[in-house]
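Asks: Return atomic coordinates for the entry below.
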Amino acid sequence: MVRKMLLMILGAVALIVVLYQVTMKNLIVDEEPKVSDIIIVPEGAITPERASNAERLLNGGYSKTGKVIVSPYDKNNRPYYKQAGISENQIINEPDATSTYTNATNTLKMMQDMGLDSAIITTSDYHMLRTKLIYERQNRHYGFDLTYVAAYHEVDGKLVTWHDAPQYIQGFARQEFIKFWAYVFFLYHWVDA
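Replies: Model (predicted):
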């Protein structure tokens, strides 16, 4: 009985280790950007890379409307958008999101209300796997053409992945393991962030 219990515990630990390694290796989803109706930025972290990438895409001509939906656009991230050079009239605020789940549900509904068909979704590289999971799950109700473009972190003037970013960014990335698997099992409100 003890041996069987020990084997079960070891098996569970081994499974968690493998899931952790596979998940962390695949956090970054980064597709080639393509011209779309709008750019959507699911916000939440107080870091500049999301605004910088939105600006790069916007000025690269990837938004037919010349607009970005920021979900939410608030006093915490406003300085990053201003610093990136995105004007207030280029930003459409989605003010009610409290999680990646509500980022997706609210912004896709906005797209429908605006009569749009396509969007680039951009967020921090470590946040892309969960973002794509929930956007694809919610997009089943709409059928929009969505493209996922990762935002990388600037360190000493170079763009780097979360692996080479400052420790606090690596900490955000490590949290994604639990958050991603909670989202897989529809536990959005349990990990509301």
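
Asks: make it CA atoms for all contacts and neighbour counts henceforth
Replies: Fine.

Asks: Can you point out the buried residues in the lengthiest helix in the chain?
Replies: Counting by DSSP state H, the longest helix found in the chain is helix 2-25. When burial is assessed from 16 or more other CA atoms under 10 Å, helix 2-25 yields the following buried residues: 20, 23-24.

Asks: Going by distance to His153, which of those residues wins?
Replies: Met24 (16.9 Å; CA to CA).

Asks: where's the closest residue in space to that closest one that isn't next to it in sequence, which helix or strand?
Replies: Leaving out its chain neighbours, the residue that sits closest to Met24 by CA to CA, 6 or more residues apart in numbering is Phe177, at 6.9 Å. Element membership for Phe177 (DSSP states H and E) is helix 167-184.

Asks: Could you also give me the structure for this second sequence? I'd like to compare it with the first:
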Amino acid sequence: MRLSSLLRIVRRDPKERKKKKPNQGRIPAVGRLQRAGKRLLVLLGVLLILTGLFWLLLPLAGQYLLVDQETDRVDVIVVLSGDRGERMEHGAHLFHGGAADRIIVSGGPVYQETAVADLMFRHAVGLGVPAACVIKEAEAQNTQENALFVKELMDAYGFKSAIVVSSPYHMRRVRLVFERVFTGEGTRLIYSAAPSESFDPNRWWETAQGKRLVISELVKVVVTHLPERWRAILEDA
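Replies: I've put the predicted structure just below:
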């Protein structure tokens, strides 16, 4: 080393020699707090967005299940069993409004020799529908059988168009099943939801019954979309 270099080192200010280089790998406490605060704000923003989406999607689930089409003149009104009478009342209302001259009531056995179709028949007559205008389908135990046995009756009577009536939460699955059963038949089907005081598709999560109905129907809709062999396995389980 040259003598001039050694002299410069010796002459350097002692205070300057004692200075420590800053630790560039460490973040000052203030900086760490700022970064933590930003992350917290981002997390809160994400949570707010997810919460908003959750509340937006809740009504969509109920609305998805609802299929309610504009009615027209048809050969027959088909009323499916499964409620306390609102479906039959809606079917009778359509009948009296001139939508069709005949009604099929579909519902299988409930006890001994009585079928739901028998009870629906009495209800229809009580609502002013002439007994001669009501056709009973008294074997169906589920929506699939509703569609199959109603199709047999419609073929037997030569009906080529129908309004299918059920509850709002049931209508999506009804359409899926009926469209599949009637595929290629050239039959015109219209789906009409019966007004319901016990189910609101826009506020279904506010009642225990609403939550049970929507969750159950969404699962059943998924199952309905499965191939037939998988549906059979699940139904037998």
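
Asks: now what about the TM-score between them?
Replies: TM-score of the superposed chains, computed with TM-score structural alignment, normalised by the length of structure 1, equals 0.74; 167 aligned residues with a CA RMSD of 2.8 Å.

Asks: just to revisit the earlier point, which residues touch the longest helix of structure 1?
Replies: Taking contacts as CA atoms under 8 Å, 6 or more residues apart in numbering, the residues outside helix 2-25 of structure 1 that touch it are 173-174, 177.

Asks: mind putting the residues you listed in TSV, distance to Tyr135 of structure 1 and neighbour count included?
Replies: Conversion of the contacts of helix 2-25 of structure 1 to TSV gives the following (distance: CA to CA, whole Å; neighbours: other CA atoms under 10 Å):
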residue	distance to Tyr135 of structure 1	neighbour count
Ala173	19	19
Arg174	21	17
Phe177	18	19
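
Asks: Which of those residues sits closest to Phe186 of structure 1?
Replies: Distance to Phe186 of structure 1, by CA to CA, is smallest for Phe177 among the contacts of helix 2-25 of structure 1, at 14.5 Å.

Asks: quick one: the alignment partner in structure 2 of the closest one and Thr224 of structure 2, what's the gap?
Replies: Residue mapping for Phe177 of structure 1 onto structure 2 gives Leu218, with TM-score structural alignment as the criterion. Separation of Leu218 of structure 2 from Thr224 of structure 2 (CA to CA, to the nearest Å) stands at 10 Å.

Asks: hang on, the earlier thing: which member of the buried residues of helix 2-25 of structure 1 is positioned nearest His163 of structure 1?
Replies: Taking the buried residues of helix 2-25 of structure 1 together and measuring to His163 of structure 1 by CA to CA, the closest member is Met24, at 9.9 Å.

Asks: And that closest one, how far from Asn53 of structure 1?
Replies: According to CA to CA, Met24 of structure 1 and Asn53 of structure 1 sit 22 Å apart.

Asks: ditto for Gln167 of structure 1
Replies: From Gln167 of structure 1 across to Asn53 of structure 1, the span is 21 Å (CA to CA).
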